[in-house]
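**Q** here is my input, please return the structure:
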Amino acid sequence: MPFDSSAPPSGSRPGRDLRFEGRIAGFGTTSGTRMVLGLWDSSPFGRFADAMIEDARGHRILLAPSDEVAAFIAATYAFDEVRVLPVERRRIAGGLALDAPGLAVRLRIGPISPLGRVLRSVPPRLATHPGWLRAIDPVARRLQPGVRTAGSAGGGRREFYGVTVVRRIVWAEARFDGTDLGGFAQLDPPVRFGFGSAPREPSLVDVVTTIRERA
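**A** Alright, predicted model coming up:
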């Protein structure tokens, strides 16, 4: 691997909270491959997109747009393979597209889900606060099996997921390494990149992810 996966991002320091604001899309395919796409509008690395892929054999791949982003993500989550290459996202009619060398994803986004309407009623400042997310983690696990709002990440870090809106993904198609991944499906079984998975029901969530560096 051509980078040091333990290297912190520029300007990071022990005990600092690193904040990532954007969206996460998660879905499955009938081939058994599951995908989690990060679409970040604001982060310590600026605006970027990444793709986490787990195939039917359990092989986990990260696609990241720079060595620095790849190093940080690989030190926070677990992968069997890391590829550094351009990752581009854009809006299309009815949804989103994400493209990288070897990867093409198209998503059609539906309405806000019932859970999303409930989450939208929580003030954003509270909904994304690490203390709140730590407190509601047991509830989240019961309501959405595999989903966590707080937990331990790689490199001694702590991680907090503050979801403010949930929209359904109503259709998706993907090609990876020249192969059509098959029909659109639920994200099942859960992915194994970190301490929690994306929801089983394919979803696009508005999220603030806070990563707390080891003190």
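**Q** contacts and neighbour counts: CA atoms only from here.
**A** Fine.
**Q** helices or strands up against the longest helix seen in the chain?
**A** The longest helix of the chain (DSSP state H) is helix 130-143. Contacts defined by 3 or more C-alpha pairs under 8 Å, 6 or more residues apart in numbering; DSSP states H and E place helix 130-143 against strand 150-152, strand 158-176.
**Q** figure out which of those is closest to Arg34.
**A** Using C-alpha to C-alpha as the measure, strand 158-176 is the one of the helices and strands packed on helix 130-143 that comes nearest Arg34, at 10.2 Å.
**Q** which of the residues in the closest one are buried?
**A** Across strand 158-176, burial judged by 16 or more other C-alpha atoms under 10 Å covers 158-174.
**Q** isn't Ala25 up against Leu204?
**A** Yes: using C-alpha atoms under 8 Å, Ala25 makes contact with Leu204 at a distance of 4.3 Å.
**Q** could you also give me the structure for this second sequence? I'd like to compare it with the first:
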Amino acid sequence: MSAATRRGRRLRFDGWIAGVGTASGTRLVVGYWPRSPWGAFADVMAEHPDGQRELLAPTPRVADFVASTYTFDTVTHCPVTVTPSATAWRVTAGPLRLTLTPGRRDLLGHVLRTVPRRVAVEPAWAAACDLPARWLMSGVRTRGSAGGGRREWYAALDHHRVTAVDATWDGAGLGPLRAVDPPVRFGFGSVPRGPSLTRVVSTVELPPEHPPSAQNLNRST
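**A** So this is what the prediction gives:
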């Protein structure tokens, strides 16, 4: 059995994560992935004021994978589009219309940019960063166990504050920008409490593939 088989296949998603809260209590996490195993796509995770967790995903394949990795009460299939620019990120996803205003790169962003990418994407670096991330940003994890026996780790490469949002859900305004508080509960960790836009590479390791046992092989012959 090869080392790759023993550790399980790794899927890498290269893009951005935006995490914002609103005065209504709705908290939103937008994933924008220009590079992934399935090409470019975007998805939205929403936690509503009553605690219901909803995934907005563009295709059944994306929905199945994300819902098997994280935890949701509702999964909605709908087109999800993200149009990024230096002055505004515009998101359209089913009932959601969102415009967020990115700020300048903050101190954390400048620090993250000093780490070579080849180092940042390694599991060992994620492990080294996990405890400091918990101390500095409540609820944030850089590695953990995901659903379906999967493991996941994040490599943060840049970080910007979000300074404003304009958001509606089914036409109703969600109110002005607020902290992501309480933390979202989709997986093993939350996004930063402060509304932010993070350049990130997410790696998901699937469970190892187990070859058939000798007993099962004998039964099939």
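**Q** that older thread, which among the helices and strands packed on helix 130-143 of structure 1 is found nearest to Thr128 of structure 1?
**A** Here strand 158-176 is closest among those (C-alpha to C-alpha), at 4.2 Å.
**Q** equivalent range in structure 2 for the helix or strand just after the closest one?
**A** Moving toward the C-terminus from strand 158-176 of structure 1, the next helix or strand (DSSP states H and E) is strand 179-180. Using TM-score structural alignment, strand 179-180 of structure 1 lines up with residues 172-173 of structure 2.
**Q** likewise stretch 28-39 of structure 1?
**A** Alignment of stretch 28-39 of structure 1 against structure 2: residues 21-32, by TM-score structural alignment.
**Q** give the buried residues for the matching stretch.
**A** For stretch 21-32 of structure 2, burial by neighbour count (16+ other C-alpha under 10 Å) applies to Gly21, Thr22, Gly25, Thr26, Arg27, Leu28, Val29, Val30, Gly31, Tyr32.
**Q** could you dump the helices and strands packed on helix 130-143 of structure 1 into a markdown table and include distance to Ala56 of structure 1?
**A** Compiled in a markdown table, these are given as follows (distance: least, C-alpha to C-alpha, whole Å):
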| stretch | distance to Ala56 of structure 1 |
| --- | --- |
| strand 150-152 | 25 |
| strand 158-176 | 13 |
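**Q** now for these, which one comes closest to Pro101 of structure 1?
**A** strand 158-176 (8.9 Å).
**Q** what's the mean deviation for the helix or strand encompassing His110 of structure 2 versus structure 1?
**A** Element membership of His110 of structure 2, judged by DSSP H and E, is helix 107-112. Overlaying structure 1 shows helix 107-112 of structure 2 at a mean distance of 0.8 Å from the equivalent residues (mean C-alpha distance after the TM-score superposition for structure 1).
**Q** so where in structure 1 does that helix end up aligned?
**A** Here helix 107-112 of structure 2 aligns to structure 1 at residues 114-119, judged by TM-score structural alignment.
**Q** what does the matching stretch contact?
**A** Ala127, Val163, Thr164, Val165, Val166, Arg167 (C-alpha atoms under 8 Å, 6 or more residues apart in numbering).
**Q** repeat for stretch 196-207 of structure 2
**A** Applying C-alpha under 8 Å, 6+ apart, the set of residues contacting stretch 196-207 of structure 2 is 7-20, 102, 121, 148-162.
**Q** re the thing from before, could you tell me where the longest helix of structure 1 falls in structure 2?
**A** Aligned using TM-score structural alignment, helix 130-143 of structure 1 spans residues 123-136 in structure 2.
**Q** Ala25 and Leu204 of structure 1: which has the busier surroundings?
**A** Neighbours per residue, other C-alpha atoms under 10 Å: of Ala25 of structure 1 and Leu204, the larger number sits with Leu204, 27 against 24.
**Q** identify the residue of structure 2 aligned to the more buried one.
**A** With TM-score structural alignment as the criterion, Leu204 of structure 1 lines up with Leu197 in structure 2.
**Q** and its match, what element?
**A** Element membership of Leu197 of structure 2 [criterion: DSSP H and E] is strand 196-205.
**Q** can you give me the helices in structure 2?
**A** Here structure 2 has its helices, by DSSP H, at 3-7, 60-69, 107-112, 117-120, 123-136, 214-219.
**Q** Thr81 of structure 2 is nearest to which of the ones you listed?
**A** Here helix 60-69 is closest among the helices of structure 2 (C-alpha to C-alpha), at 13.8 Å.
**Q** start and end of the match of stretch 28-39 of structure 1, how far apart?
**A** Start-to-end span of stretch 21-32 of structure 2 (C-alpha to C-alpha, to the nearest Å) is 18 Å.
**Q** what's the average distance of the longest helix of structure 1 to structure 2?
**A** Following the fit onto structure 2, the mean deviation recorded for helix 130-143 of structure 1 is 1.2 Å by mean C-alpha distance after the TM-score superposition for structure 1.
**Q** my guess is Ile86 of structure 2 contacts Pro102. True?
**A** For residue 86 of structure 2 the amino acid is Ala, not Ile. Yes: when contacts are counted by C-alpha under 8 Å, Ala86 of structure 2 is listed as touching Pro102 (7.1 Å).
**Q** looks like Asp166 of structure 2 contacts Gly175 (just checking).
**A** Yes: taking contacts as C-alpha under 8 Å, Asp166 of structure 2 lies within contact range of Gly175: 7.4 Å.
**Q** make JSON lines out of the helices of structure 2 and add distance to Pro207 of structure 2 and mean neighbour count.
**A** Putting the helices of structure 2 into JSON lines (distance: least, C-alpha to C-alpha, whole Å; neighbours: other C-alpha atoms under 10 Å) gives the following:
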{"stretch": "helix 3-7", "distance to Pro207 of structure 2": "7", "mean neighbour count": "12"}
{"stretch": "helix 60-69", "distance to Pro207 of structure 2": "12", "mean neighbour count": "16"}
{"stretch": "helix 107-112", "distance to Pro207 of structure 2": "30", "mean neighbour count": "14"}
{"stretch": "helix 117-120", "distance to Pro207 of structure 2": "23", "mean neighbour count": "14"}
{"stretch": "helix 123-136", "distance to Pro207 of structure 2": "16", "mean neighbour count": "15"}
{"stretch": "helix 214-219", "distance to Pro207 of structure 2": "20", "mean neighbour count": "9"}
